[in-house]
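Trainee: What follows is a predicted protein model with its sequence.
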Amino acid sequence: MTAALARARAEADVIVTNGGISVGDYDFIKAVLGELGAREVFWKVKQKPGGPLGFWLLDGIPVFGIPGNTVAAMVCMEEYVRPALRKLMGHTRLLRPEVTGTFEGSFRKTVQDGKVHLVRVRARREDGRLIVVPSGPQGSGILSSMLRSNALALVPADALALKPGDEVQVHLVEEPEDH
């Protein structure tokens, strides 16, 4: 892993690692980056899925350490890595459209964890409003709900649940940034 990251440092403009970023027995990315002299900018974000996300600078090269869990990786790519890559490419609009939607269905955090939860939802326009419905079970390993979604609903850190009729901020992940 050390050799691969050293080689990437010599050849890449940006490095993205997938997995090995949390605190388990096989999570070595943080230690290896430290050995290579990378400067940690941040490690861990208060969100679910995708909390074990890290960002370093390795000789000036941005390094994103995204979680190995598939849904968490997809969320981190969408919410953090994609906007950063767009900025590096010279774009001024970095984020997908964020709008307010009306929630249908139900969502409840298992505990009040102080994290923003990004709920995979299906958004549709109806009678001039944006209606958002969970796209399936929300477990962080359930890829099908990510594949069926076209948006992410942001459940605030201080909220425990969403109920039908609640207004919620939504990132429209199928809309272009400059829409």
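Mentor: Done, it's in.

Trainee: drop to CA atoms for contacts and neighbour counts, all remaining ones
Mentor: OK.

Trainee: Pull out the buried positions in the lengthiest strand in the chain.
Mentor: Identified as the longest strand of the chain according to DSSP state E is strand 116-126. Neighbour-count burial for strand 116-126 flags V116, H117, L118, V119, R120, V121, R122, A123 (criterion: 16 or more other Cα atoms under 10 Å).

Trainee: What is it packed up against?
Mentor: Secondary structure elements in contact with strand 116-126, counted by 3 or more Cα pairs under 8 Å, 6 or more residues apart in numbering; DSSP states H and E, are strand 47-48, strand 129-134, helix 143-147, strand 151-155.

Trainee: now, of those, which is deepest in the fold?
Mentor: Highest mean neighbour count among these (mean count of other Cα atoms under 10 Å): strand 151-155, with a mean of 24.

Trainee: A further structure is provided below for comparison with the first:
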Amino acid sequence: MTPQEIELVLNSIAVSSLCLVLTPRLLFYMELRRLNDATKAYLGSTANLPKPVLSRMPMHEASRSVQKALAKRKSNFRWNIKVHDSRDNIEQAVRIEGFVPIEKLGEFNETAVRSQTARGFRAEQLDMKITVDIYKHEHGSQIVWKYHPTNAGEFQRRQQIFDPALNFLMSNTNFNLLKELAWK
């Protein structure tokens, strides 16, 4: 083999390796961008403070749709769901609570976590809880959901550095809820 052929083979291997490394990350960010753009018109620009949504579905049908949306498995997380049905004379409502443990939340840079723990820093835990309240409305139901992090300081820090796993969790959940409720 000539030196030019060897260089061509090595360059081909380098470009192929680069494509194998960058393609999944690029696809992840493209999907995250699509989710954020799709939900921005209905919920506002921040994923962690969504606006209430009105649906034409009756309250219990909306409750089943919310449970279905939260039960969908995506990447490395799935909400653990608990349903509370309250039938009061004043107002009928259903509350659905979801919980995601930190191990399933995602890809906080493993090498950064290892290097911080090696230097004596402790990795902060962040478990996410979501509460979805479904109220009976005159023409259907009103759905209000909020995210509750267990560690507000760590949540704020990850929001500031735009942690992709946390943002993907909230954007994907918002998208699934809207797909099941408002876009039908």
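Mentor: Okay, I see it. What you see is a predicted model, and the numbers here were worked out from it, not measured in a lab.

Trainee: How alike are these chains, TM-score-wise?
Mentor: The TM-score (TM-score structural alignment, normalised by the length of structure 1) is 0.27; 77 aligned residues with a Cα RMSD of 5.0 Å.

Trainee: ok so, going back, any chance of the buried residues of strand 116-126 of structure 1 in a markdown table, plus distance to G101 of structure 1?
Mentor: Formatted as a markdown table, the buried residues of strand 116-126 of structure 1 follow (distance: Cα to Cα, whole Å):
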| residue | distance to G101 of structure 1 |
| --- | --- |
| V116 | 17 |
| H117 | 16 |
| L118 | 14 |
| V119 | 13 |
| R120 | 13 |
| V121 | 11 |
| R122 | 11 |
| A123 | 8 |
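
Trainee: So which of those residues is the closest to V99 of structure 1?
Mentor: A123 (10.6 Å; Cα to Cα).

Trainee: Disregarding residues adjacent in the polypeptide, which is nearest to the closest one?
Mentor: Leaving out its chain neighbours, the residue that sits closest to A123 of structure 1 by Cα to Cα, 6 or more residues apart in numbering is V132, at 4.4 Å.

Trainee: H171 of structure 1 now?
Mentor: Once flanking residues are discounted, H171 of structure 1 sits nearest to E98: 4.6 Å by Cα to Cα, 6+ apart.

Trainee: end-to-end on stretch 65-76 of structure 1?
Mentor: 9 Å (Cα to Cα, to the nearest Å).

Trainee: just checking, what's the longest helix in structure 2?
Mentor: Secondary structure assigned by DSSP state H gives helix 3-43 as the longest helix of structure 2.

Trainee: what comes into contact with the helix or strand just after that one?
Mentor: Using DSSP states H and E, the helix or strand that directly follows helix 3-43 of structure 2 along the chain is strand 53-55. Residues from elsewhere that reach strand 53-55 of structure 2 (Cα atoms under 8 Å, 6 or more residues apart in numbering): Y42, A62, H139, G140, S141, Q142, I143, V144, L181, A182.
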